[in-house]
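Undergrad: give me a 3D structure for the following:
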Amino acid sequence: MSDARARLIPHRRWVIKIGSSLVTAQGRGLDHAAIADWSAQIAALVEQGIEVVLVSSGAVAEGMARLGLSRRPELLHQLQATAAVGQMGLVRAWEHAFQGHGLKAAQILMTHEDVANRQRYLNARGTFLQLLEYGVVPVVNENDTVAIDEIRLGDNDTLGALTVNLIEADLLVILTDQAGLFEADPRLQPDARLIHEADLADARLVGMAGGSKGTLGRGGMKTKLNAAQIAARSGAATVIAHGRAPSALLQIARGAEIGTLLKPAQTPMAARKRWIAGQLQVRGTLHLDAGAARVLSANDGRSLLPVGVTAVEGGFDRGDLVRCLAPDGVEVARGLVNYDADEARRILGARGHEVMTRLGYAGEPELVHRDNLVVVQH
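TA: Below you'll find the predicted structure:
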């Protein structure tokens, strides 16, 4: 057992994500035998004192099976209707499986708005923590029935990672139909080597992660790697493992070398900054000069001042999320802006004493305050 695997053993709050191809046996309807097996493993984890939040895909895939559809719907209203049908079966299956082990389950459906709005974010956190205190297993899914592109989280790998940040979990476990992350796509290169452990700071990981080739889910290895990077914001490690491996969850709990362990490489962010970093809908762009980009990249707690901004894109309001680009177009930071787009344009390049003159009133000296600014890790 490696030292990194051994450090997983005392982790006491897990988020477990199980993908559509596993839950629905590649689209042939819910795999109740597999759900029963995972439920038994989760019950054993709970018996060990581990708090578990389950993120389960499968609503659309189950809806397809129930409606006799051979292809994933493309039109929004068809997709939402299919999800509505499938969600009924999905939550009933998990509830029934957990009841067999004396566990209660709760359904939580989320959209990006639940993450983006600070009050809703805190309310969701309170609900999760209370459910865990009650000994309930929350079963989470994206609310596909009402989600549109503007409020979509995108995939349940991302949802699982954001849930890790929300409840400050210790570990994200992603169960998939692959043994883990390989040096190359094993479907194209059968001799590709499995990566047992890696630091998320390793730039080579991005090139190793392939996309999704399935029709049921929206996430491939790239989304899982991105999810691991999101989970790392709160200091959590991520394990990507094959969901059909015997007792996969219990093996992870014992520190066994199963799947790929992705280790966080950064210091955990403060709670408010994790919330900011979790915002997925960027409303505008601030272009920085070389000096401002260098200062922000240093990550030493500096605010973004108008003097370092050369151009503004988008139509954003005060408090919206904007990204900050270096002269070469690389994103160096993102944050909540103190001015709307028109005001930001009026104070481009302004020094502190010039802001009031240009606006006609005394505004904030910072375009983005350091407390509302998150440096992007590369």
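
Undergrad: going forward, measure contacts and count neighbours with C-alpha atoms only.
TA: Noted.

Undergrad: mind telling me what element the spatially most central residue of the chain is part of?
TA: Relative to the mean C-alpha position of the chain, the nearest C-alpha, by C-alpha atoms, centre = their mean, is the one of T158, at 2.7 Å. Following DSSP states H and E, one finds T158 within helix 156-167.

Undergrad: and that helix, how far out from the chain middle?
TA: Distance of helix 156-167 from its chain centroid, counting by C-alpha atoms, centre = their mean, to the nearest Å, is 4 Å.

Undergrad: now swap in stretch 116-123 and tell me
TA: On C-alpha atoms, centre = their mean, the centre of stretch 116-123 falls 16 Å from that of its chain.

Undergrad: now it: buried residues?
TA: Neighbour counts over stretch 116-123 (16 or more other C-alpha atoms under 10 Å) mark A116, Y121, L122 as buried.

Undergrad: what angle separates the helix or strand hosting I240 from helix 156-167?
TA: Using DSSP H and E, I240 maps to strand 237-242. Relative orientation of strand 237-242 versus helix 156-167 (axes from the mean of the first three to the mean of the last three C-alpha atoms, to 10 degrees): 150 degrees.

Undergrad: what's strand 237-242 in contact with?
TA: 170-181, 224, 228, 231, 248, 258-264 (C-alpha atoms under 8 Å, 6 or more residues apart in numbering).

Undergrad: so which of these are in strands?
TA: L171, L172, V173, I174, L175, T176, T260, L261, L262, K263 (DSSP state E).

Undergrad: quick check: next helix or strand after the longest helix along the chain?
TA: Of all the elements of type helix in the chain, the one with the most residues (DSSP state H) is helix 76-99. The first helix or strand that comes after helix 76-99 along the chain, using DSSP H and E, is strand 105-110.

Undergrad: how far away is V295 from R274?
TA: According to C-alpha to C-alpha, to the nearest Å, V295 and R274 sit 21 Å apart.

Undergrad: counting neighbours around each, name which of these two comes out higher.
TA: Remark: of V295 and R274, R274 carries more neighbours, 21 against 16, as counted by other C-alpha atoms under 10 Å.

Undergrad: thought N165 was touching that one, still the case?
TA: Yes - with contact defined as C-alpha atoms under 8 Å, R274 counts as touching N165 (6.6 Å).

Undergrad: which residues are common contacts for the two?
TA: Common contacts of R274 and N165, defined by C-alpha under 8 Å, 6+ apart, comprise R233, S234.

Undergrad: quick one on the thing from earlier: the strand holding I240 vs strand 171-176, what angle?
TA: Using the same axes, to 10 degrees: strand 237-242 against strand 171-176 is 20 degrees.

Undergrad: could you check strand 237-242 and say which residues are buried?
TA: For strand 237-242, the neighbour count (16+ other C-alpha under 10 Å) marks A237, T238, V239, I240, A241, H242 as buried.

Undergrad: before we compare anything, build this one as well:
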Amino acid sequence: MTDSARNALREARRVVVKIGTNALTSATGRFNRAHFDALGQDLLWAAGGRELVVVSSGAIALGMERLGLPARPRDIPGKQACAAVGQSRLMQAYEEAFSHAERTVAQVLLTHEDVQERRRYLNVKHALDRLLAAGVVPVINENDTVSVDELKFGDNDTLASLVAGVVEADALVLLSDVEGLYTADPRKDADARLMPAVPRVTSDVLALAGDATSAVGTGGMASKVSAAARAAELG
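TA: Sure thing, here's the model as predicted:
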């Protein structure tokens, strides 16, 4: 976790941290245990004296690995099958990471309708509030096993921003395998500079974020900037 992320959390009481697939896997799409263990230490630090909610990608990638698939499936049933296989492995990793501090984790699977329909929204809110009050760390993922294409959040950056609104978080941190938003694509422009702060998300800022997706993930800088804008609108 970067110094800027830690600084954002120092005064926060309730925090949502999102971890993307690329932050959990190697370049080949395989689960990176050493990197995950390091992230676990960051999460334990973030949970110290705070109420922490983790929004995690990775179930489909872990399912791909377990099933021996060379690439991410393109069809919805294929993705659902990978998620079903990978979800238990993902939760086992979080169980082990938080057990070092004797913290309990809870698996929470959501679909788009859970935060759009009022009654279900309130059910989610009450459940998360009760878990946090009990000192539990909810680990949230989109329920890829049952959701269909038109109901999907599209990426967990969007999900994280919505969850931050549900739990009325003080801070939202989106962890990734890139340093942040640049003035241009650093892979194509040697003069690209990291932007230390973005006071307001404008159309020009969105244009800087470019396109999304990678071989194993579904987000990207564009979805992170959009999620930041949504979180700001929610306070």
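
Undergrad: which residues does the helix or strand that contains A61 of the first structure contact?
TA: Assigned by DSSP H and E, A61 of the first structure belongs to helix 59-67. Residues outside helix 59-67 of the first structure that contact it (C-alpha under 8 Å, 6+ apart) are 20, 24, 27-30, 70-72, 79, 82-90, 216.

Undergrad: going through those, which ones are buried?
TA: Buried members of these, counted by 16+ other C-alpha under 10 Å: 20, 24, 27-30, 72, 79, 82-87, 89-90, 216.

Undergrad: neighbours around R204 of the first structure, how many?
TA: Neighbour number of R204 of the first structure under other C-alpha under 10 Å is 11.

Undergrad: now do it against E183 of the first structure, distance only.
TA: With C-alpha to C-alpha as the criterion, R204 of the first structure and E183 of the first structure are 9 Å apart.

Undergrad: got it, and Q130 of the first structure?
TA: 41 Å.

Undergrad: between those two, which has more neighbouring residues?
TA: In this view Q130 of the first structure and E183 are compared by other C-alpha under 10 Å, and E183 has more residues nearby, 17 against 12.

Undergrad: and the more buried one, what's its match in the second structure?
TA: Using TM-score structural alignment as the criterion, E183 of the first structure maps onto T183 of the second structure.

Undergrad: what inclination does the helix or strand V17 of the second structure falls within have with respect to strand 171-175?
TA: For V17 of the second structure, the host element (DSSP H and E) is strand 14-19. Using the same axes, to 10 degrees, the inter-axis angle of strand 14-19 of the second structure relative to strand 171-175 is 10 degrees.

Undergrad: was I right about the residue nearest to the centre of the first structure contacting K222?
TA: No - counting by C-alpha under 8 Å, T158 of the first structure sits too far from K222 to count as a contact (10.8 Å).

Undergrad: find the residues that touch each one of those two.
TA: The overlap between the contact sets of T158 of the first structure and K222 (C-alpha under 8 Å, 6+ apart) is empty.

Undergrad: circling back: residues contacting the match of E183 of the first structure?
TA: T183 of the second structure makes contacts with A192, R193, L194, M195, L208, as judged by C-alpha under 8 Å, 6+ apart.

Undergrad: what about it, distance to L208 of the second structure?
TA: 6 Å.

Undergrad: over to L194 of the second structure?
TA: 11 Å.

Undergrad: quick check: H35 of the second structure is in a helix.
TA: Yes - counting by DSSP: H, G, I helix; E, B strand; the rest coil, H35 of the second structure is found in a helix.

Undergrad: how about the nearest residue to it, chain neighbours excluded?
TA: Excluding the flanking residues, the one nearest H35 of the second structure by C-alpha to C-alpha, 6 or more residues apart in numbering is L24, at 6.7 Å.

Undergrad: now that neighbour: how far from R13 of the second structure?
TA: Distance, L24 of the second structure to R13 of the second structure, by C-alpha to C-alpha: 26 Å.

Undergrad: and what of G220 of the second structure?
TA: Using C-alpha to C-alpha, G220 of the second structure is found at 27 Å from R13 of the second structure.

Undergrad: more neighbours, the two?
TA: G220 (21 against 14).

Undergrad: list the residues that contact that one.
TA: Per C-alpha under 8 Å, 6+ apart, neighbours of G220 of the second structure: D211, A212, T213, S214.

Undergrad: residues near A290 of the first structure, how many?
TA: For A290 of the first structure, using other C-alpha under 10 Å, the count is 15.

Undergrad: list the contacts of the aligned residue in the first structure for V105 of the second structure.
TA: Aligning on TM-score structural alignment places V105 of the second structure opposite A105 in the first structure. Counting by C-alpha under 8 Å, 6+ apart, A105 of the first structure touches W94, E95, F98, V136, V137, P138, V139.

Undergrad: for A169 of the first structure, see how far away the residue lying closest to A97 of the first structure once chain neighbours are set aside is.
TA: Sequence neighbours aside, A36 is the residue nearest to A97 of the first structure in space, at 5.4 Å (criterion: C-alpha to C-alpha, 6+ apart). Counting by C-alpha to C-alpha, the gap from A36 of the first structure to A169 of the first structure is 24 Å.

Undergrad: between those two, which is the more surrounded one?
TA: Each of A36 of the first structure and A169 has its neighbours counted (other C-alpha under 10 Å); A169 has more, 23 against 18.

Undergrad: for the residue nearest to that one when sequence neighbours are not counted, give me its contacts.
TA: Of all residues not flanking A169 of the first structure in the chain, R13 sits nearest, at 4.9 Å (C-alpha to C-alpha, 6+ apart). By C-alpha under 8 Å, 6+ apart, the contact list for R13 of the first structure reads I50, E51, V52, A169, D170, L171.

Undergrad: closest to D144 of the first structure among those?
TA: Distance to D144 of the first structure, by C-alpha to C-alpha, is smallest for V52 among the contacts of R13 of the first structure, at 22.7 Å.

Undergrad: what does the closest one correspond to in the second structure?
TA: Under the alignment (TM-score structural alignment), V52 of the first structure maps onto L52 of the second structure.

Undergrad: cool, and E354 of the first structure?
TA: Match for E354 of the first structure (TM-score structural alignment): no aligned residue.

Undergrad: next, count neighbours for E354 of the first structure.
TA: If you count neighbours by other C-alpha under 10 Å, E354 of the first structure ends up with 16.

Undergrad: A helix includes it, no?
TA: Yes - read with three-state DSSP, E354 of the first structure is one of the residues of a helix.

Undergrad: how close does it sit to R346 of the first structure?
TA: Distance from E354 of the first structure to R346 of the first structure, by C-alpha to C-alpha: 11 Å.

Undergrad: buried set for stretch 54-74 of the first structure?
TA: Buried residues in stretch 54-74 of the first structure (16+ other C-alpha under 10 Å): 54-66, 72.
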